[in-house]
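# Take a look and give me a structure for this.
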Amino acid sequence: MDDVRARMAAAAKTVGRELGAITLVAVSKQQPWSHVAPVLDAGQRVFGENRVQEAMVRWGELRVARPDLELRLIGPLQTNKAKEAVGFFDVIETVDRDRLARAVADAVQALGRTPKLYIQVNTGEEPQKAGVTPADADAFVAALRRDYGLSVEGLMCIPPADEPAGPHFALLAKIAARNGLTGLSMGMSADFETAIRFGATSVRVGSALFGVRN
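Below you'll find the predicted structure:
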């Protein structure tokens, strides 16, 4: 973890940013607890999971013992899991369609609890990936605010694996800026340093922290 933080700090320094302005999200999804526990014990408190039920089983009891934990849903969210996700996660990063926005809004109303919300943008317009297209992002941000009464924290993206990540991060930052959004969740183990140089406020790092999943 020290190596990752050192690399984050170095990347931030190149563009005059402070490390404290960037959140390290440890992507613990599908990792064995023997890999996660040492990172938790070393002081990491923000973790990313991609399945609601798996996260609830893994972190449910620990949330009571460690109230300083922050859990982020970084995987696709089904509408029938929206209420559980709203009740459990501190941040949901993958809001990407009207039906899901309605389900989240209904859950917020029912539970009286509002996690921070990010919109996933499919910057590469890849058919196999979730996310709104860049062309539809502005209208979707407006709809969440106007039609569903939801406050949007920021945007998230996963660039195509076979393209340079920088242009995708620049595009996400541009969309966020014109919509008055401050959160930029972008960058993973292979490209988090590039993401930081393009303004990421959080980076999602898995294999660089835990090793490659089996």
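# okay, CA-based contacts and neighbour counts for the rest of this
Will do.
# The residue nearest the centre of the chain is in what secondary structure piece?
By C-alpha atoms, centre = their mean, the chain has its centre lying nearest to residue 93, at 4.3 Å. Secondary structure from DSSP states H and E places residue 93 in strand 91-95.
# Please identify the buried residues of stretch 25-44?
Within stretch 25-44, the residues scored as buried using 16 or more other C-alpha atoms under 10 Å are 25, 26, 27, 28, 29, 31, 36, 39, 44.
# Tell me the one of those nearest residue 78?
residue 29 (16.9 Å; C-alpha to C-alpha).
# Now do the same contact list for that closest one.
Residues near residue 29 by C-alpha atoms under 8 Å, 6 or more residues apart in numbering: 48, 49, 50, 51, 55.
# wait, isn't the third one in contact with residue 76?
Yes: taking contacts as C-alpha atoms under 8 Å, residue 50 lies within contact range of residue 76: 6.8 Å.
# Proceed likewise with the subsequent sequence, for comparison:
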Amino acid sequence: MDNTASLMTSPPETPLGHVRAAIAKTARISRRNAGDITLIAVSKTHPAERIVPLLEEGQRVFGENRVQEAQSKWPGLRERYPDAELHLIGQLQSNKAEEAVAAFDLIHSLDRPSLLTALAKAMDKTGKRVPCFIQVNIGDEGQKGGCAIAGLPNFIAKVRAANIPVAGLMCIPPSDKEPAPFFAFMDKLARDSGLDGPEAGLSMGMSGDYETAIMLGATHIRVGTALFGARGT
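Model (predicted):
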């Protein structure tokens, strides 16, 4: 998706305008094309009436954490805005794979063999091939989802063998550490794994660190608080 036009259409005084301006500035500093960076507005927990203003400003890519929440909010929104694109950015249970394939345009959290099997089965059944980012447990955190770094080459090969389109790699760095080294390592992992061309995506960076992520190669940034405010506000 080319975001060049959308980066220029939002009033600068709105939260979306501020984020778009920051993306454009950071891309310019890092000698990148701002149109190559996809802003995912993380609309999880926010009702449809909070999402509509961003849609009216031209934002078209949104992220939800849960299949059930997306199913309840987005059918009506997509009737009004048929060009909206919906990404699953949260952990996905294998028993929700078929529903996720039906509801989402892109999945960011493919991270284990059981989910791979379930998604491949769902895509074969529906005939819909949904691109997936492979989530990497970049900080080797026991409580966090993601493929282990050592197992990444083998897992990428299995995803490709299952005819699931690989969108690239995704990570969530440890919350108590400086994210820059993890973002830089993700960029290296992608190159070392032979993910180039259409598989060159890097889904990394959130409200507090998306500018750093862009400097270090992010192609998809997941921004919620900077657009919607803190949850419940």
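# circling back: residues in the second structure aligned with the strand holding residue 93 of the first structure?
Mapping strand 91-95 of the first structure onto the second structure (TM-score structural alignment) gives residues 106-110.
# Superpose on the first structure and give me the mean offset of that stretch.
In the superposition against the first structure, stretch 106-110 of the second structure averages 0.4 Å from its aligned positions (mean C-alpha distance after the TM-score superposition for the first structure).
# Can you give the distance from that stretch to the centre of its chain?
7 Å (C-alpha atoms, centre = their mean, to the nearest Å).
# again with stretch 180-196 of the first structure
Relative to its chain's centre, stretch 180-196 of the first structure lies at 9 Å (C-alpha atoms, centre = their mean).
# Report the buried residues of it.
Buried, per 16+ other C-alpha under 10 Å, within stretch 180-196 of the first structure: 181-188, 191-196.
# Need the residues that contact that stretch.
Outside stretch 180-196 of the first structure, the residues that touch it by C-alpha under 8 Å, 6+ apart are 7-8, 11-12, 22, 93, 118, 152-158, 165-166, 169, 172-173, 176, 199-208.
# what's the answer for stretch 140-152 of the first structure, then?
Against stretch 140-152 of the first structure from outside (C-alpha under 8 Å, 6+ apart): 97, 101, 102, 105, 116, 117, 118, 119, 132, 179, 181.
# Contacts only, for the counterpart of residue 25 of the first structure in the second structure.
Superposed on the second structure with TM-score structural alignment, residue 25 of the first structure falls opposite residue 40. By C-alpha under 8 Å, 6+ apart, residue 40 of the second structure lies in contact with 61, 62, 63, 87, 220, 221, 222, 223.
# what about the last one, how many neighbours?
By the other C-alpha atoms under 10 Å criterion, the neighbourhood of residue 223 of the second structure contains 24 residues.
# cool, the second one as well?
Using other C-alpha under 10 Å as the criterion, residue 62 of the second structure is surrounded by 23 other residues.
# The corresponding residue of the first structure for residue 76 of the second structure sits in which helix or strand?
In the first structure, the residue paired with residue 76 of the second structure is residue 61, using TM-score structural alignment. Assessed by DSSP H and E, residue 61 of the first structure sits inside helix 52-65.
# against the second structure, where does whichever helix or strand comes after that helix fall?
Next helix or strand after helix 52-65 of the first structure toward the C-terminus (DSSP H and E): strand 70-73. The aligned range for strand 70-73 of the first structure in the second structure is 85-88, by TM-score structural alignment.
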